[in-house]
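# here's a sequence, model it:
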Amino acid sequence: MTIAVCSGSFDPVTYGHLDIINRGARVFDKVIVAVLINSKKNSLFTVEERVELLRQATADIDNVEVDSFDGLLIDYMKKRKAQVIIRGLRAVSDFEYEMQVASINKKLDENIETFFMMTSNQYSYLSSSIVKEVASYKASVSDLVPPVVEEALLAKLGR
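Predicted coordinates for the structure are as follows:
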């Protein structure tokens, strides 16, 4: 069984994230969506809220599990007996950074592979930061995030 991990901050999860998660779930036997606990990052949603939003957004994908972790992704991969890291790429600018991360991960554990997926064209501009900014101005984000995430954003930022 091939287990893949799709990690990130997911603050909040967007349709772009879900595009990569859905497509990864068609390629691998199991996909663990792992929310990184990063105390240095000033997140809008708590780790627990992000995990819950992801669980609701991926509830219809049978081979997806949602979890959280802190520390090195490679250590988490070993703990979960995962072999593949899934990374979404929106633009060429993402590739440079992701290549560096993939290279250091390969150095840390040569048995772990990184699987890059180009995001679908309709999500190439989409990021959690953009979603939060648009929502902060009370504009609709219904075409950017699942309804449960839009509701959480409205609750968090005020209607």
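# drop to CA atoms for contacts and neighbour counts, all remaining ones
Fine.
# which parts of this protein are strands?
3-8, 30-36, 64-69, 84-89, 113-118 (DSSP state E).
# for the comparison step, fold the sequence that follows:
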Amino acid sequence: MKILYPGTFDPLTNGHIDLIERAEKLFGNIVVAVLENTTKNPTFNLQKRISQIKNSLSYLNNVQVISYSGLTVNCAKDLKANLILRGLRAMSDFEYELQIAHTNKSLNKDIETIFLSTNTNFSFLSSSLVKEVAKFGGEINHMVPPCVERDLKEYFK
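Next up, the predicted model:
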């Protein structure tokens, strides 16, 4: 079984990694799909985000990292993945993610969304929070993998 984990991953956090590790154990093959979203202005370009993810997950055997644009359900269909993974940190995430899951289901009835709650240790993490802390010189080594920490420190020099 193949599961798709889509996101912008700008940047990848330890919360993302936790979900990927757990999904690999549960579902076997996981495709991390990095969204090329032209409406957002990411901190890191698409290739840098893919490189960060590949570097951070090199110890996992059943993880593939790709990029995509457009609708997530179309990406899942193209990859023959019938599951989409989404992480939940708090109740506020659930409302947004449920809306997205229902929209995806309306677009393709054969694709299911699976929610995994974030490990309590990472429930406070978001990419925007990590960038904010890094911007003001705060310690982020407990929030992101080493390569992302280096890149953020360099970016906010």
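# before we move on, the earlier item: distance to residue 149 of the first structure and mean neighbour count added to the strands of the first structure, as a markdown table?
Output for those, formatted as a markdown table (distance: least, CA to CA, whole Å; neighbours: other CA atoms under 10 Å):
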| stretch | distance to residue 149 of the first structure | mean neighbour count |
| --- | --- | --- |
| strand 3-8 | 16 | 22 |
| strand 30-36 | 15 | 23 |
| strand 64-69 | 16 | 18 |
| strand 84-89 | 20 | 21 |
| strand 113-118 | 23 | 16 |
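# columns distance to residue 127 of the first structure on top of those, output as JSON lines?
JSON lines is the format used below for the strands of the first structure (distance: least, CA to CA, whole Å):
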{"stretch": "strand 3-8", "distance to residue 127 of the first structure": "12"}
{"stretch": "strand 30-36", "distance to residue 127 of the first structure": "15"}
{"stretch": "strand 64-69", "distance to residue 127 of the first structure": "20"}
{"stretch": "strand 84-89", "distance to residue 127 of the first structure": "11"}
{"stretch": "strand 113-118", "distance to residue 127 of the first structure": "14"}
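# which of these sits closest to residue 139 of the first structure?
Proximity to residue 139 of the first structure, assessed across those by CA to CA, is greatest for strand 3-8 (25.0 Å).
# and that closest one against the second structure, how far off on average?
Superposed on the second structure, strand 3-8 of the first structure shows a mean distance of 0.5 Å to its aligned residues (mean CA distance after the TM-score superposition for the first structure).
# now find how far off-centre that strand is within its chain.
How far strand 3-8 of the first structure lies from its chain's middle: 8 Å, per CA atoms, centre = their mean, to the nearest Å.
# what's the closest of the strands of the first structure to residue 155 of the first structure?
strand 30-36 (21.2 Å).
# for that closest one, packing partners?
Applying 3 or more CA pairs under 8 Å, 6 or more residues apart in numbering; DSSP states H and E, we find strand 30-36 of the first structure packed against strand 3-8, helix 15-27, helix 47-57, strand 64-69.
# perfect, I'm done here.
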